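J.: Sequence first, predicted model second:
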Amino acid sequence: MSFTAEQVALKESAAEFTRREIIPQLQQWEDDGELPRELHLAAAKAGFMGIGYPEEAGGDGGDLLDVIAAQEGFMEAGAAGGILASLFTHGISLPHMIAHGSPELIDRYVRPTLAGELIGSLGITEPGGGSDVAGLTTKAIRDGDHYVINGSKTFITSGVRADFVTTAVRTGEAGAHGLSLIVVPTDTPGFTVTRSLKKMGWHCSDTAELSYVDVRVPASHLIGEENAGFYYIAEQFVVERIALALIGYGHAARALALAADHCRQRQTFGKPIITNQVVQAKLVEMHRQVQVARTYTHDVARRHIAGENVIADVCLAKQTAVETAVAVTSEAVQLFGGTGYMHGTEVERHYRDARILPIGGGATEVLTDLAAKLLGYTR
């Protein structure tokens, strides 16, 4: 499936931005454990932060396929998974505000974030909670014109650097019907970044554990209606999972390209290793997996844009793409041999970065259960 001419140009522009602004500094950012704020400003100035967001909210317009085109460009040029996770965290912290937030919230948080001036996070996961969104326990109690929030969050992408956290809280009864979303500025008394979490991959993406102790936030920071937060979160799951599928086949495609080039250049026993049938077979199988994952993801994205219900398919597309990422990056490391095992090589980074994908955004096991219910494969 092909992109339009405009999307091809967007993809090429993103690749050039990556080669110019990201690749020369990437290893330093991996070592530092976070991205500089200046990169957000540079990406906004280059026109990448606002793609897919409505112009009336400060975005540049376009749809999900435009986002896919740009981010494919980032990954094909060698961007780390942590780059997409941390530079574009607004892809999970802003959509609820854009869809249901007040003009005040959009002006205060959405527009500056799309301009690269603020960094936002999404605070849902809690210690011990995992993918059980409906079971979260962080509580917000109404006190006059404020909410008072107590609880904790963990595995929060961009949480160390964030200026605000779109926080899922319990404002009502147990279960999905009692959740709300409240925007919490990180300079609010009682809000603390408990620690920065070290991870297997996504090294350049800061990840935080957060604490809320009697955090008083204006009631005007509530997104939409009280106790409707679970439904607002669920609305965005399709796009979030398509984005993770994109990262998945993006890792795989880049790892395949690196491995194929290495196999053409690396000589053993007097000939390039690509002349061996077993190597050719591996590369063909890697190519097959990448193409299937990319085609499936694009198809689901197009159907979502057209208004179809693709909740089950997006679970399966994500699974296909992230399993492809894990398998293809592993095979690429194998083809590189000892070099692929060295820290700081690009193929090693893709291998590490891919492993989070079957876990994040809904673990594969949880999404498989959901797909089984939606497809009628349960009793």
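T.: Done, it's in.
J.: Only C-alpha atoms from now on, for both contacts and neighbour counts.
T.: OK.
J.: For the stretch 51-200 of the chain, just list every one of the strands.
T.: 120-123, 139-143, 146-157, 164-170, 179-185, 191-196 (DSSP state E, counting those that start in this stretch).
J.: Distance to residue 366 and mean neighbour count for these - can I get that in CSV?
T.: CSV is the format used below for the strands of the stretch 51-200 of the chain (distance: least, Cα to Cα, whole Å; neighbours: other Cα atoms under 10 Å):
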stretch, distance to residue 366, mean neighbour count
strand 120-123, 19, 28
strand 139-143, 25, 17
strand 146-157, 18, 22
strand 164-170, 20, 25
strand 179-185, 20, 26
strand 191-196, 27, 18
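J.: Ok, which of those strands comes nearest residue 224?
T.: With Cα to Cα as the measure, strand 179-185 is the member of those nearest residue 224 (8.0 Å).
J.: Alongside the first one, take a look at this:
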Amino acid sequence: MNHMYFSEEHDMFRKSLQEFLQKEVVPHIDKWEEEGTIERFIWKKFGDMGYFGLAYPEKYGGLDLDLFYTIIFLEELQKINSGGFAAAIWAHAYLAMTHVNKEGSEEIKEKYLSASISGDMIGCLCITEPFGGSDVAGMKTTAVEKEDSFVINGSKTFITNGVYSDYLVVAAKTAPEKGGKGMSIFIVDRDTPGISATKLNKLGWRASDTAELAFDNVEIPKSHLMGERNQGFPYIMQHFALERLIMGVNAHARAEYALEYAIQYMSEREAFGQTIDKFQALRHKIAERSSEVEMAKAFNYTTAKRLDEGEYVVKEATMSKLLSTKIADEVIYDCLQMLGGYGYVEDYPLARMFRDSRLGPIGGGTSEILKEIIAKMVIDNKDYKPAT
């Protein structure tokens, strides 16, 4: 264990989390992958163990722990071989809940954040739109003010937990004429009239419910506005650093798991009178890929440390997601190859990992968008600032 970042308490937490996941989650994974539905009981078990409250204030039932508990949480979720289950959990805990914690009023936090930490409510974050993709500022969904309410119309897509969540954190234009400067953030109860969800049939992340959502004259109280009106875009941008780092950490963790599995397999598989881990071509490929994963992990830990100390690491987090997801895809591709025909069989973990990993360079901002963001920072000297 890397004791530059992890204490003995961190190590104990990792061990207990591993035991919890093996006992409570792993026996159900294949069923959830096949059915595309994660049973409700597991959310409550996560809540009872305090896992949803790692990063949140004690006032609302959280534990207010340092970011490396979250890093451990993310890493171990990647090692049970269900990208969909992991995504459903972290999309609730670090996408939806982050906005509730940072922008929600005291009343909202007491109702939604507390219930999210306990596992009694599930949240989803609704930003991406069918024709917008990574163009957040170009969203079309609107929230029109009435006397004592807002009325939301529009659509969202690729929303993790979009079907089964209890509440939705929704970005919508309150001043469309201002473009990205006219966006606000709202919290919306699932049972509000006018919300409909269509489940998407995906290549990977099969256990998670990913939805396209429609909002047809959805009327919510004015008190469900989160943060300042027309400040939604800076809020979203501020949290992208955490989201991108999360996806970078997910990537190095699943790549590490793939390597561990492939190395174990190679130590047992025999060909031409010896185990295949003795063949130089395969050994050197493993050496190369292991080096890349170790470098990505070290960079991600350093970035996490800086983020935990309050730095606005949007450049580094963007680099983390760009390179870590690319490395993970290449590592898992090669690890699948090490298994030969068995790598292509669903009874072995690499087939699912291969499908699940492919979303890494797409979700949370495509690699093409991230490259342009990085180019603006390193070539044009653009300085992204946190929301004030």
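T.: In hand now; what should we look at? In this text the structure is predicted, and so the values were computed from the model without any measurement.
J.: re the thing from before, so for residue 76 of structure 1, which of the strands of the stretch 51-200 of structure 1 sits nearest?
T.: That would be strand 146-157 among those, by Cα to Cα, at 22.7 Å.
J.: Now do the closest one: which elements does it pack against?
T.: Secondary-structure packing of strand 146-157 of structure 1 (3 or more Cα pairs under 8 Å, 6 or more residues apart in numbering; DSSP states H and E): strand 120-123, strand 139-143, strand 207-218.
J.: Now do the buried residues in the last one.
T.: If I follow you right, that is strand 207-218 of structure 1. Across strand 207-218 of structure 1, burial judged by 16 or more other Cα atoms under 10 Å covers 207, 208, 209, 210, 211, 212, 214, 215, 216, 217, 218.
J.: in the next helix or strand after that strand, what's buried?
T.: Using DSSP states H and E, the helix or strand that follows strand 207-218 of structure 1 in sequence is helix 229-265. Buried positions in helix 229-265 of structure 1, judged by neighbour count with 16+ other Cα under 10 Å: 229-230, 232-233, 237-260, 262-263.
J.: With distance to residue 10 of structure 1 added, can I get the strands of the stretch 51-200 of structure 1 in CSV?
T.: Below are these laid out as CSV (distance: least, Cα to Cα, whole Å):
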stretch, distance to residue 10 of structure 1
strand 120-123, 25
strand 139-143, 42
strand 146-157, 26
strand 164-170, 29
strand 179-185, 32
strand 191-196, 34
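J.: and residue 2 of structure 1, which of these is closest to it?
T.: Closest among the strands of the stretch 51-200 of structure 1, using Cα to Cα: strand 146-157, at 31.7 Å.
J.: Tell me the mean distance between that closest one and structure 2 once they are aligned.
T.: Per the superposition on structure 2, strand 146-157 of structure 1 and its aligned residues are separated by 0.5 Å on average (mean Cα distance after the TM-score superposition for structure 1).
J.: Now do that strand: distance to the chain's middle.
T.: Distance of strand 146-157 of structure 1 from the chain centroid (Cα atoms, centre = their mean, to the nearest Å) equals 20 Å.
J.: which residues of structure 2 does it align to?
T.: Mapping strand 146-157 of structure 1 onto structure 2 (TM-score structural alignment) gives residues 149-160.
J.: so how far is residue 155 of structure 1 from the corresponding residue of structure 1 for residue 199 of structure 2?
T.: With the correspondence set by TM-score structural alignment, residue 199 of structure 2 lines up against residue 196 in structure 1. The spacing between residue 196 of structure 1 and residue 155 of structure 1, counted by Cα to Cα, to the nearest Å, is 9 Å.
J.: what sits in contact with each of these two?
T.: The overlap between the contact sets of residue 196 of structure 1 and residue 155 (Cα atoms under 8 Å, 6 or more residues apart in numbering) consists of 207, 208, 209.
J.: counterpart of residue 261 of structure 2 in structure 1?
T.: Using TM-score structural alignment, residue 261 of structure 2 sits opposite residue 258 in structure 1.
J.: dump the residue contacts of its match.
T.: Taking Cα under 8 Å, 6+ apart as the test, what residue 258 of structure 1 contacts is 332, 347.
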